[in-house]
Structures are given as structure tokens and as C-alpha cells.
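Turn this into a model:
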Amino acid sequence: MDLRHVVDQVLINDTKVLVEREREIMSKVLHYLREVDRRKLYADIGYSSMFAYCTDELRYSPDQAGRRISACRMLATLPEIEEKLDRGELNLTVLGLAKSYFKENNLTLAQQRELLDEITNKPKREVGR
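I've put the predicted structure just below:
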């Protein structure tokens, strides 16, 4: 794709629109992955785990697969993360860090929600501390 001829302002505007669409698509992908996981459909087509399905069938890298699986499972108990992902207030990396922290510290659902509110709009370097 050659974008050298695209006017600067159009390029800036179109990039923003594409990123918004990308977030919408990510949210939809997470819902689909959640349902595949819930039904264990990966086993029906010969995969031993959701991770194997995501890496082998969907061709995600191990890190990409792990982040998506973690996020899709979080959607089940914390549906409010969908809006935050859609708006770019949270990303998959930050959610992965949060989920690890939740598990290590055995946080209640209320504590998880409180922590998610605290890390909303925070970059990874601040969340990882």
C-alpha cells in the first residue's frame, strides 16, 4: 500500500478512524474467543487447549494468545472492561498484568473493579509497579 500521495490531514484522520475500528474489532474478537473457550470448541477441532488453538489455528504469537485469552476470560466477570478497551482506556497488556495481580493476591471482585478503576488510562510502566 502506497500512502505517499495521501494529504497529511487525511492521513491523520484516517489513522484515527482505523484505530477506533481496530478497537471495535478487538472487542468482537474477544467475545468470539470467550464463546469458543466457554464451549471448548477448540477441543472439537483437535486442540488440547485454548492456547494451542490460538497459536496454531489463529496464528497468534504466544504473547498475543496469552493476552487475548486472559482478556476474554476477564470479560465474563468484569464486562465493564469492554468499554474501557473500546475507548483505549485499557489495553491487553495492562489487563494481563492486572489479571496476574488479581490471581497472586486473591482479590475479590469488588477489589478487582476498584483496581481496574485505578489503572484505567495508566501506561504499562505505571501499572507494572
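
hey, let's count contacts and neighbours off CA atoms from now on
Noted.

and residue 113, what does it touch?
Residue 113 makes contact with residue 78, according to CA atoms under 8 Å, 6 or more residues apart in numbering.

Figure out the helix or strand that it lives in.
Here residue 113 sits within helix 109-119, counting by DSSP states H and E.

So for that helix, what gets flagged as buried?
Using 16 or more other CA atoms under 10 Å as the test for burial, helix 109-119 gives 112, 116, 119.

Same list (these) but as CSV, adding distance to residue 49.
Output for those, formatted as CSV (distance: CA to CA, whole Å):
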residue, distance to residue 49
112, 26
116, 28
119, 30
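
To compare with the earlier structure, here is another sequence to fold:
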Amino acid sequence: MNITALSNSELLSGIHALVGQGRVILARLLAYLAEVEERRLDLQSACSSLFDFCVRRLGLSEDEACRRVMAARLARRFPLALRLLESSSPHAFPGQPPPR
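Got it, this is the predicted structure:
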């Protein structure tokens, strides 16, 4: 892919699309992590915790693993958080425009 050949509008359009795709992927990752913990697959994978699973099996940094585990647990408790993350800003409320 040669992004230097893109026009300014193509570049800006593409970056906005990537951010949107990133939100969807992050929401799915958090849902998967929550389900791995629910099924205790982290323990079956010879890891002491979901955090350990993220670091040892998924190759996340300790900081990233900590944030992902906390977010996955929050998403398990409040499923609306995943829908908000996928659709727009995590600061938005359903039916309301995102903050300016």
C-alpha cells in the first residue's frame, strides 16, 4: 500500500475509517477476553489469571494487558459499554450526539 499517492481527502477519509474499524475490533477483543475469563480458558492455558494470559499468550505489554482486563470486566458488567465503543465515542450516550 502506497499512502503517499493518496490525495488529502482520501488520506483523511481513510484514517477516519481506520479509527472506526479500530473501535469495532477493540470492542470484539474485550468481549472475547471477557468470555475467555468467564470460561476460565486462561487457567486451562496454564496461566494464573486473565492478565497473565494476555501477557504470556497474547503478547500484550503489562500496561496494555491491565487496561484490557479492566475494560473486559467492565464490558461484561455493562454490555452497553461495548455498543457505545463500537458505534462512536465511549463518552456518548445513546441517542445523543458525541461531545464537542
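
picking that back up, return the member of the buried residues of helix 109-119 of the first structure nearest to residue 90 of the first structure.
Nearest to residue 90 of the first structure among the buried residues of helix 109-119 of the first structure: residue 119, at 7.9 Å, using CA to CA.

Pull the contacting residues for the closest one.
By CA under 8 Å, 6+ apart, residue 119 of the first structure lies in contact with 90, 127.

and what of residue 34 of the first structure?
Listed by CA under 8 Å, 6+ apart, the contact partners of residue 34 of the first structure are 69, 72, 73, 75, 76.

Make JSON lines from the residues you listed and add distance to residue 32 of the first structure, secondary structure and neighbour count to it.
Shown next, in JSON lines, are the contacts of residue 34 of the first structure (distance: CA to CA, whole Å; DSSP: H, G, I helix; E, B strand; the rest coil; neighbours: other CA atoms under 10 Å):
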{"residue": "69", "distance to residue 32 of the first structure": "11", "secondary structure": "helix", "neighbour count": "20"}
{"residue": "72", "distance to residue 32 of the first structure": "8", "secondary structure": "helix", "neighbour count": "26"}
{"residue": "73", "distance to residue 32 of the first structure": "11", "secondary structure": "helix", "neighbour count": "19"}
{"residue": "75", "distance to residue 32 of the first structure": "11", "secondary structure": "helix", "neighbour count": "16"}
{"residue": "76", "distance to residue 32 of the first structure": "12", "secondary structure": "helix", "neighbour count": "14"}
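
Much appreciated, bye for now.
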